[in-house]
Every structure is written in C-alpha cells, then in structure tokens.
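Asker: how would this look folded up:
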Amino acid sequence: MGDFEGVLRRGEGVPADAVYLPVEDGTFTWGRLPCQANAPVLTVEPGATVVVDTLSHEGLLPDQGSDPLAFFAAHGVAADAVLEEASEVASSGARHADEDGPHVVTGPIAVRGARPGDLLVVDIVDLTPRVPYGVISNRHGRGALPGEMPAGPDNVSVFSRIGRDAQGAWRGWLPARDGGPDAVGFPLAPFLGIMGVATATQGRAHSVPPGPHGGNIDVKELVAGTRLYLPVQVPDALFYAGDPHFAQGDGEVALTALEASLRATVRLEIVPEREALRAFGEIAGPLGETADHLIPTGMDADLDEAMRACVRQAVAILSARYGMDAHLAYAYLSAATDFRISQVVDLVQGVHAMIRTSDFEAVPE
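Answerer: Coordinates of the predicted model:
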C-alpha cells in the first residue's frame, strides 16, 4: 500500500512520465461494465504500466442523498477532503437508479493485440488510498441476512475513519455504539473489487454480478504485488477497474466491505492462447496469483455450484500446470487447499481456492 497522509486528488502525485487515467467526463461508466461496442478511452501496448484512479460509489447513491459533500459533512469530513469527481459523478446522470448497479468503473483501456482466447495479465503494482475514510453499507436485502439486517426499514451506511494505531500501522476504525468513540480497529488491505475485460455483447452488463469476464469478483487477496489473469472476450481486451476497497472479510456479509477510493498502478500484458493453455489449461474465469498461491475462482447464483465450479477449475489447472491426474489433483485439493467464500452478496456468488505453489517445489531428491 502506498503511503498517504490525506487526500490524493485528481492529477496530484502522478509521475510526469506516467500513463494516467483519471475519473472524469468520458472515462467512466456508472453501474454498467464496458462491452465490445464501447470505444476505449485509452490504448496501450502490451507491457505498459498505467496509473488508474478509481472512485468509490459510497456517498454518491440516492439512499445517501446523491450529494457527497453533504453526506460526508454529516460525518465530520471537510469539503476539501471530498474528491471533486465524487460530486461530478453524482450529478452526471450517468446511472439509471432502478436498472444499473452502484459501481463507478474507470476505463476501458485497450491493450493492443489482445485476442479472444488470450489471457490479459493484470499485475497490481500499487494501490494507494485517496481519502482517509470509507463506508460500509447494508442495503437492498442482499447481505447474508436479508430480512434480518438492516433491522429497520432504512438502508444503513456506516462511516469508518482511517488512522494509525499505536504502532503506526494504518487501520479502519469503528465505534461499538452509534455516536460512541472508536472501539475497534482492523488492518487495511486495499484491493480493487472490480477488474475485468469487456464482454462480447452489444449491451453493457450490470456491474454487480461477476462472471467469466471478471467484473465484481471481490477477491480480497488481490492486493498490491499480486496478479490477475482474465480470459480475453473481445479484441484488445478493454480492461477496466473500479469498486475500490480498503479492507474486506471473506464473504463480505453486509453487502459492502470498507469501500473507499484508490489510485491503482497496474501493468497490462498478454499471454497468447497457446501459451495460456500450456500453463493453465482451459480457464473458465478469473485466475489470481500471488507469490505463494494460485487462486482459481468459481461463480454461480448458487453457492454450492460456485464451489463445484471452483473445484473443477482447480483440478484443471493442476492437471495442465503440474501434469497431475484428475483424481490425484482432487485428492490433493481436499488435503491441502483452502476454498474461501469470496462474497455471498453480488447476485452471482463467488468461491476461490488458495493453491500453495510451494507444495510442488518440495519433492525430495
């Protein structure tokens, strides 16, 4: 996580030689994802590094008043600590409140030469908070406890300030009771909930459900220093990013986690189809990679089916990458791999597996 002390405004702190994509008129969609009919807002060569500003939707939505300055002022945030583009997007009319999702999505970025069948590689170089606060919301009856939470008729948006603990580490802070002092602090681990490629459709997909294109996958392990592989759906891939988080627990049970704006630095590369098949087999959806783990994903409206899809993907990857027979890969996954619930709140639910790559380097002579 890059260092931050206050507000990282549009254009501030961007290296002079950087390829930079801010959130401004013409560079974002709100509530919908790019598709093959959309023109790119930026075109880069494979291997390019791009600085991408992302904007949280929290504080912008109708149930929060559609006025970020007023919403955050009610929580003690000064006007000059609210990002300028928050008010611009909130008043843009770019979202249909009853039909579109909530997410502000930056892009799309064309990666020249990417073709369907290839993999787009997204190396997440850096993620830096742009504001020292965030919001956790429970709304729409789509948390893990619909009908129980929220307990009353209104949606709930919980404000969280960001500050250092006694050891100097950044944490999110919450009170134990409304209006009370901060009572619990939890570590930050910023990531982008939405990373994806354009869908091979003429219409833009809703921003909430994830799918083979990526989108709202909410895999919290994809922090700075990790990598995401996305199966390319359309020529030039058309990459986009959004739904920035400061922290999230597995499951994201209340509907959102700690949502707040980030500046992302990403490197975009292409793995040609033939090489991708040798390395991973047939990839049906997003695949994460850290220094220690491969992270296949499974998604479905039914959580049981999402789990099955993730297991199938994990077996296929072990077969392609390490030459394992399917029944032996299945046995290994049962003995040694954690399957985690990515989220249970995005209409299409997600499971991801944590395959420890060091297990395949530990064979004795």
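Asker: use CA for all of it now, contacts and neighbours both
Answerer: Fine.
Asker: leaving out chain neighbours, which residue sits closest to the residue most central in space within the chain?
Answerer: With distances taken as Cα atoms, centre = their mean, the residue of the chain nearest its centroid is residue 193 (1.5 Å). Among residues not flanking residue 193 along the chain, residue 218 sits closest, at 4.2 Å (Cα to Cα, 6 or more residues apart in numbering).
Asker: tell me the secondary structure for that neighbour?
Answerer: Following DSSP: H, G, I helix; E, B strand; the rest coil, residue 218 is assigned to coil.
Asker: go on, residue 70?
Answerer: Following three-state DSSP, the label given to residue 70 is helix.
Asker: neighbours around it, how many?
Answerer: Counted with other Cα atoms under 10 Å, the neighbours of residue 70 add up to 17.
Asker: gap between residue 208 and residue 115?
Answerer: Computed as Cα to Cα, to the nearest Å, the residue 208 to residue 115 distance reads 25 Å.
Asker: hmm, back to that, mind listing what the residue nearest to residue 193 touches?
Answerer: By Cα atoms under 8 Å, 6 or more residues apart in numbering, the contact list for residue 218 reads 192-194, 342-343.
Asker: got it, and residue 352?
Answerer: Counting by Cα under 8 Å, 6+ apart, residue 352 touches 219, 295-298, 307, 310, 339-342.
Asker: secondary structure element for the closest residue to it other than its chain neighbours, which one?
Answerer: Leaving aside its chain neighbours, residue 352 sits nearest to residue 297 (4.3 Å; criterion: Cα to Cα, 6+ apart). Following DSSP states H and E, one finds residue 297 within strand 293-300.
Asker: could you also give me the structure for this next sequence, so I can compare it with the first?
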Amino acid sequence: MADTLISVDLAQSPYENENIHNRWHPDIPMAVWVQPGDEFVLETYDWTGGAIQNDDNAADVRDVDLSTVHFLSGPVGVRGAQPGDLLEVELLDIGAKPDSQWGFNGFFSRNNGGGFLTEHFPHAQKSIWDFQGMFTSSRHIPGVNFAGLIHPGLIGCLPDPKLLQEWNRREVDFIATQPDRVPPLANPPCAPTAHMGRLAGAARDKAAAEGARTVPPREHGGNCDIKDLSRGAKVYFPVYVEGAGLSVGDLHFSQGDGEITFCGAIEMAGWVHMRVKLIKDGVAKYGIRNPIFKPSPITPNYKDYLIFEGISVDEQGRQHYLDVHVAYRQACLNAIEYLKKFGYSGAQAYSLLGTAPVQGHISGVVDIPNACATLWLPTEIFDFDINPGAAGPKLEIAGGVDLPIAYDKP
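Answerer: Next up, the predicted model:
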C-alpha cells in the first residue's frame, strides 16, 4: 500500500491541521513533496470539516459558516513541475474513512448559500446516507438503494499571482453589479475564516486577505463536481507555480450530474490513492486552458432510465434564448413533480436527484429559441416500478416522512 502522506483526525478541527487549507493562494507552502511517478494516499475531511452531524436535525445545515469551506488536503509539491507543464493525476482508488461510514446531503437556506432550486426549497434540509460496501441507502428517503461512484468534488493546483489577481478582479467586479443579491453572485476573499496551511505571521495575514474562495470551478480545476472522476480516472492539470501544488477534498460517495442540491452529492470524509506524472511544456503542446480528463472505467451498471426533458422557458412562462441553465432546471422540476406522484415529498425527490447516479445532458442548443436539457433517472435504483402505465402511479411511499428541516431564525 502506498504511504499516507496526509492524515486527518475527524475529532480534530481542520484549523489545527497544518496540512489542510481552505483558500487558493500561490504562497501557501507545500505540505509534502513527491517525485513524478510516485503514488501516495491523502486523507480528507468532508468539505465542511465536520460541521454536519449524523442526526435528524437540519439546524447544522442552516447555521453552517460557508466562508470556512472547502477544507482541502495539500498542497502536494511535485519535484520538477514548472509553470506550463501538465500534471497528470491518476486516481488509483478512493474510499470512505473506516471510522466514518456515512455521508450527508442537504439544501442550504436561501439566506445562507441557497442553491439551484432555492426558490422552491428556501429552507435548510438534509438527508443522511449509510454506506454498505459500495451501496448506500437513507433513512430519510425510503425505497431507494444504489451503488456509489466515489469521487473528489474538488481537485486542482495552486494559481500563480497573476491568475489569482484575475480571479478576484472578475468575481469582485461581478458582485458589484448586484451587491445586495441573495444568494450573492459570487464569494469574495474572507480573511477571518481563512486557513492557509503552514503559512504564518504577516505573510499569512496578507495571503488570507487575498486568497480565492474554493467554491467555484476555475481554470485550474477546483470545485468541478464531475462524478466520473472516480477510481481509474486521469486528470491533466495546467501547472502555474513551481511544484504544481496539488490539493484535493470534498469527496462524494455518489452524485447526480449537476450536484443540484449544492450541499450536494453524498458528502463524506475519506481518502484518495493517487499517482502523479509530468508532461513538460504540456500546456502549450496541447493548447490547454482548463483541465482535461479521462473518465473512470467503472460506472454503476444501470441500463434503464426514465428521461425528463426541459426547455428554456422558466416556471413563470418567460422565454429565454437557448438557456441551458433554465432548461436543466425545468428537467429537474419535471422529475421532482413526477416522483411526488409516488408519495415522495418534493424535498425527498430533490435530494435524490442530487445524490443518485443521475445523468444530465445538454441535448440541443441550436433550435431557437429553446435549448433542450435532459435528466436521466435510473429506474433500477427504486424498490418499485416508476415507469408510466395505464393504471397510473401507485402511492408507494407512506406520507408523513420527510427530510429534517430547519427554518431561518427570526
């Protein structure tokens, strides 16, 4: 077994672990160094650093401080890596920590993060999922059981000063266009809750004030939430700083395409076994602007899907021009409404679409004015038949069961 280069103690705050950081900044020191060709293991916290508990109370989701996330393991320095190289990262294996065989999914309050369908689900709710080997089920969403495709939601390399400055410029300028929007358009630097790894003193304070939040995906990779980056996948990252500075976290046991619940997928603490290699001058050789990847050869073996369409006409009947965001929202809402006919609450259905191995597709972007997006729901994950029939839907899920909810404080 490869050496574990970074360990985490789930009983310890991530702020006490010098091999963890929650901002992107070129001055964060490398936590460990490896050689090209080395394989190694990194343990990770869940993305909130243990803020969400395995219980039936959603107050922790409502009250979580989102300026603290994500807690990442790293950076890992790769000897010989120089700006302009490509860092090849092979994900050899991924798993949950033995002392944490469960995960969570949730919706944030509209006033604290929101989400893809926050107008329809404005209050904090959560579901807990228990792991049985490669399968998972939830006491909060009866009638489903499915295989997980474990993957890191967040993985990437450190930016250089120029790229960091560009991120902050464009995102702060964007926020300024609607400064009072709830949820906000983006998340600016936030020094008070920054964890900068081993960086200390005045240098730490300066970097904390500049460090980019880890919430969005960017040119370096970051929080892309690609469910097919599982065991056996390879990712090719642009290198911006000497040593590359690879970090990883936000592990998911399973996720639907789009991670539509935002506190999305089935979030968990775990470990990643990986190997790194270098392609010298690979950025210029291959014209790379964003990472590229080869997906995992392992996927859940579901072959029967019920596919829901959506077009770029919103819930109020307003027409949008080839808007795939609106179209995918409509596909998701259509699937939620369908699942409610079998006894699920809207929140249970929403959570299921964020956690199960649902596929999302952009099916058409040329037929003006409507884009078409589709959501592929695997029928085999259910304990009952969800296909349409002449007899109509049968109420399978007993009423009165729902996700824990926490309303906003007055």
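Asker: any idea what the residue nearest to the centre of structure 1 aligns with in structure 2?
Answerer: By TM-score structural alignment, residue 193 of structure 1 lines up with residue 153 in structure 2.
Asker: host element of that match?
Answerer: strand 151-157.
Asker: from the chain's centroid, how far away is that strand?
Answerer: 8 Å (Cα atoms, centre = their mean, to the nearest Å).
Asker: show me what it is packed up against.
Answerer: strand 221-222, strand 234-238, strand 244-252 (3 or more Cα pairs under 8 Å, 6 or more residues apart in numbering; DSSP states H and E).
Asker: make it 10 Å
Answerer: strand 72-78, strand 86-96, strand 217-218, strand 221-222, strand 234-238, strand 244-252, strand 263-268, strand 270-279 (3 or more Cα pairs under 10 Å, 6 or more residues apart in numbering; DSSP states H and E).
Asker: so which of those comes closest to residue 55 of structure 2?
Answerer: Closest of these to residue 55 of structure 2 is strand 263-268, at 14.5 Å (criterion: Cα to Cα).
Asker: could you check the angle strand 151-157 makes with the closest one?
Answerer: Per axes from the mean of the first three to the mean of the last three Cα atoms, to 10 degrees, the angle that strand 263-268 of structure 2 makes with strand 151-157 is 100 degrees.
Asker: show me what strand 263-268 of structure 2 is packed against.
Answerer: For strand 263-268 of structure 2, the packing partners by 3+ Cα pairs under 10 Å, 6+ apart come out as strand 102-107, strand 124-132, strand 151-157, strand 244-252, helix 346-355.
Asker: make TSV out of those and add distance to residue 282 of structure 2.
Answerer: Formatted as TSV, those follow (distance: least, Cα to Cα, whole Å):
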stretch	distance to residue 282 of structure 2
strand 102-107	37
strand 124-132	40
strand 151-157	15
strand 244-252	13
helix 346-355	35
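Asker: closest one to residue 39 of structure 2 among these?
Answerer: Short answer: strand 244-252, nearest of those by Cα to Cα, at 13.2 Å.
Asker: contact partners for the counterpart of residue 240 of structure 1 in structure 2?
Answerer: In structure 2, the residue matched to residue 240 of structure 1 (TM-score structural alignment) is residue 247. Going by Cα atoms under 10 Å, 6 or more residues apart in numbering, residue 247 of structure 2 touches 19-21, 24, 30-31, 42, 71-77, 154-158, 222.
Asker: verify the stated contact: residue 284 of structure 2 with residue 239.
Answerer: No: if you go by Cα atoms under 10 Å, residue 284 of structure 2 and residue 239 don't touch, sitting 11.3 Å apart.
Asker: to residue 102 of structure 2, which of the helices and strands packed on strand 151-157 of structure 2 lies closest?
Answerer: Nearest to residue 102 of structure 2, of all these, is strand 263-268, at 6.8 Å by Cα to Cα.
Asker: hang on, the earlier thing: preserved in structure 2, out of the contacts of residue 218 of structure 1?
Answerer: Contacts conserved in structure 2 for these, using both residues aligned by TM-score structural alignment, their matches' Cα atoms under 8 Å: 192-194.
Asker: touching, residue 24 of structure 1 and residue 90? I think so.
Answerer: No: taking Cα under 10 Å as the definition, residue 24 of structure 1 is not a contact partner of residue 90, at 11.8 Å.
Asker: these two: which has the busier surroundings?
Answerer: Just comparing residue 24 of structure 1 and residue 90: by other Cα under 10 Å the higher neighbour count belongs to residue 90, 21 against 15.
Asker: ok so, going back, can you list the contacts of residue 218 of structure 1 in JSON lines and add distance to residue 186 of structure 1?
Answerer: What follows is the contacts of residue 218 of structure 1, written out as JSON lines (distance: Cα to Cα, whole Å):
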{"residue": "192", "distance to residue 186 of structure 1": "18"}
{"residue": "193", "distance to residue 186 of structure 1": "19"}
{"residue": "194", "distance to residue 186 of structure 1": "22"}
{"residue": "342", "distance to residue 186 of structure 1": "19"}
{"residue": "343", "distance to residue 186 of structure 1": "19"}
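Asker: list only those of these flagged as buried.
Answerer: Burial by neighbour count, judged by 16 or more other Cα atoms under 10 Å, picks out 192-194, 342-343 from the contacts of residue 218 of structure 1.
Asker: for residue 283 of structure 2, what are its contacts?
Answerer: Shown in contact with residue 283 of structure 2 (Cα under 10 Å, 6+ apart): 83-87, 236-239, 289-291.
Asker: and it, helix, strand or coil?
Answerer: With three-state DSSP as the basis, residue 283 of structure 2 sits in helix.
Asker: can you give me the buried ones in the longest helix anywhere in structure 1?
Answerer: Identified as the longest helix of structure 1 according to DSSP state H is helix 303-322. For helix 303-322 of structure 1, burial by neighbour count (16+ other Cα under 10 Å) applies to 303, 305-307, 309-320.
Asker: and the next element down the chain from it?
Answerer: Counting by DSSP H and E, the element after helix 303-322 of structure 1 in chain order, helix or strand, is helix 326-336.
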